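Asker: Using only what follows, build the 3D model:
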Amino acid sequence: MNNSAENSDDLEVVTLASGCFWCTEAVFKRVNGVISAVSGYSGGPVDNPSYDQVCSGRTGHAEAVQVKFDPKIISLEQILEIFWYTHDPTTLNRQGNDVGTQYRSAVFYNSQSQKDIALKIKNDLESKKVYQNPIVTEITPFKNFYQAEEYHKDYYDNNKTVPYCS
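Answerer: Purely as a prediction, here's the structure:
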């Protein structure tokens, strides 16, 4: 991750859910222009949920990654292209063997501009028939984000031999 601009007011944040946050965090941490990629929980009404609570599927939260990036280095369009191409946005509440609303595909936008860009890219992917099935990714206003427990941080980097992470 490029940390040189970490204190800049020009940074942008978007929160993305694409199944298990371990691999999503690992992908975005390796992208030039991404300042941070933090695993957590977003989109539900329960305050400060635990991993076990989110895994129950009863909190309304999705496993998500909050991505802080420098738009002078990487655009939101590029961030969203990475997002849509690194998971299956056509499976409702599911990514592979992970099933439940906590594994849904979602873009939690922070501004009208972010919403417009997300909708445009989603519509472009649909019109080009990039995926055989319709995209079910939610594009919804950002409500909250609760950072995941410390043991989730850098999970992929610390557990590369675990079959789930391969």
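Asker: C-alpha from now on. contacts and neighbour counts both.
Answerer: Will do.
Asker: what's near enough to touch V67?
Answerer: Neighbour list for V67: 13-16, 28, 34-38 [criterion: Cα atoms under 8 Å, 6 or more residues apart in numbering].
Asker: Okay, the nearest residue to it once chain neighbours are set aside and L119: tell me how far apart.
Answerer: Leaving aside its chain neighbours, V67 sits nearest to A37 (4.6 Å; criterion: Cα to Cα, 6 or more residues apart in numbering). Distance of A37 to L119, given as Cα to Cα, to the nearest Å: 22 Å.
Asker: which of these two has more neighbours?
Answerer: More crowded of A37 and L119, by other Cα atoms under 10 Å: A37, with 28 against 16.
Asker: which residues sit in contact with the more buried one?
Answerer: 25, 28-29, 65-68.
Asker: between those residues, which is closest to N158?
Answerer: E25 (12.4 Å; Cα to Cα).
Asker: Show me the contacts of V67 that map onto strands.
Answerer: Per DSSP state E, strands hold the following members of those: 13-16, 34-38.
Asker: Scan these and report the most crowded one.
Answerer: Neighbours here mean other Cα under 10 Å. Within the ones in strands among the contacts of V67, the largest count is held by L16, at 31 neighbours.
Asker: helices or strands next to the strand or helix carrying K120 in the packing?
Answerer: Assigning secondary structure by DSSP states H and E places K120 in helix 112-127. Judged by 3 or more Cα pairs under 8 Å, 6 or more residues apart in numbering; DSSP states H and E, the packing partners of helix 112-127 are helix 76-85, strand 138-141.
Asker: and for comparison, fold this next one:
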Amino acid sequence: MFGKKEIFKLDKLKEGFTFKLKKAIWRISEIAEYDWNGDGRSIEYILKSEKSEEAFLEVEVLKGDYEIYFSKAISLDDYILRDAINTEEVIVFNDQFFLEEHYKGAYKNLTNRGSWENLKSYMFYNKSDDVLTIEDWGDGKYEVFYGEEIKTKSIKKITPN
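Answerer: As a prediction, this is how the structure comes out:
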């Protein structure tokens, strides 16, 4: 069957797979899972680009369709993050974001066989639908990611390792 393209399920990719997204080639370096306590599960791929950039691709299957977020970690002071959670709004990159969704759940890095860790996730959106996600790990540690929801067709040339 010459020329037949192999179809990969975006929630079933493996470490080492590569794909093209946003004019870069990304390699899956680690895989993690989120359990959103009754609100579903999602897979997170930790990505490395050919230029050693790190990014994250979170994939959730909802009613047979993919919900996909591409993001990169950014750095903001913890007091800004706590204030954003309390006031439900924050200004980042001269743009105002408002809290629209929040979840409690657990996270496990499947690559390094880590244990489940509890977290709260807060998703803030701006007028352009960019997303700012704040993860509160409950031990005083916060992480923040800036990105966007993307379409399945944005991910091209998926290649196994």
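Asker: TM value for the aligned chains?
Answerer: Overlay of the two chains. TM-score (TM-score structural alignment, normalised by the length of the second structure): 0.27; 92 aligned residues with a Cα RMSD of 6.1 Å.
Asker: on that earlier part again, between which two of the ones in strands among the contacts of V67 of the first structure is the distance greatest?
Answerer: Once Cα to Cα is applied, those give L16 and I35 as the farthest pair, at 15.0 Å.
Asker: for G40 of the first structure, what are its contacts?
Answerer: 21, 63-66, 145-149.
Asker: Looking at these, which one is closest to F83 of the first structure?
Answerer: Looking across the contacts of G40 of the first structure and measuring by Cα to Cα, the closest to F83 of the first structure is V65, at 10.6 Å.
Asker: how close does the closest one get to N123 of the first structure?
Answerer: From V65 of the first structure across to N123 of the first structure, the span is 23 Å (Cα to Cα).
Asker: neighbour count winner among the two?
Answerer: Neighbour count, other Cα under 10 Å: between V65 of the first structure and N123, V65 has more, with 31 against 13.
Asker: What segments of the second structure are strands?
Answerer: Counting by DSSP E, one finds strands in the second structure at the ranges 18-21, 24-35, 41-49, 54-62, 65-74, 89-92, 95-109, 117-125, 130-136, 142-150, 156-159.
Asker: Name the residues of the fifth one that come out as buried.
Answerer: Across strand 65-74 of the second structure, burial judged by 16 or more other Cα atoms under 10 Å covers 66, 68-73.
Asker: next one: the longest one
Answerer: Neighbour counts over strand 95-109 of the second structure (16+ other Cα under 10 Å) mark 97-99, 103-109 as buried.
Asker: Using TSV, lay out the residues you listed together with distance to L81 of the second structure.
Answerer: Output for the buried residues of strand 95-109 of the second structure, formatted as TSV (distance: Cα to Cα, whole Å):
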residue	distance to L81 of the second structure
F97	12
F98	12
L99	12
Y103	16
K104	17
G105	19
A106	20
Y107	20
K108	23
N109	24
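Asker: Nearest to A32 of the second structure among those residues?
Answerer: Using Cα to Cα, those come closest to A32 of the second structure at N109, 4.1 Å.
Asker: The closest one and E54 of the second structure, how far apart?
Answerer: Using Cα to Cα, we find N109 of the second structure at a distance of 16 Å from E54 of the second structure.
Asker: Then E101 of the second structure?
Answerer: 25 Å.
Asker: And for N158 of the first structure, the neighbour number?
Answerer: Using other Cα under 10 Å: N158 of the first structure sits among 11 other residues.
Asker: Oh, that last question was meant for I82 of the first structure, not what I typed.
Answerer: As a burial measure, I82 of the first structure scores 15 neighbours (other Cα under 10 Å).
Asker: ok, now how distant is it from I121 of the first structure?
Answerer: 11 Å.
Asker: One more: V38 of the first structure?
Answerer: 23 Å.
Asker: so Q66 of the first structure is in which element?
Answerer: strand 62-69.
Asker: would you list the helices and strands packed on helix 112-127 of the first structure in JSON lines and tack on distance to V54 of the first structure?
Answerer: What follows is these, written out as JSON lines (distance: least, Cα to Cα, whole Å):
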{"stretch": "helix 76-85", "distance to V54 of the first structure": "21"}
{"stretch": "strand 138-141", "distance to V54 of the first structure": "18"}
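Asker: Tell me which of the ones you listed sits nearest to Y155 of the first structure.
Answerer: Taking those one by one with Cα to Cα, helix 76-85 is closest: 18.6 Å.
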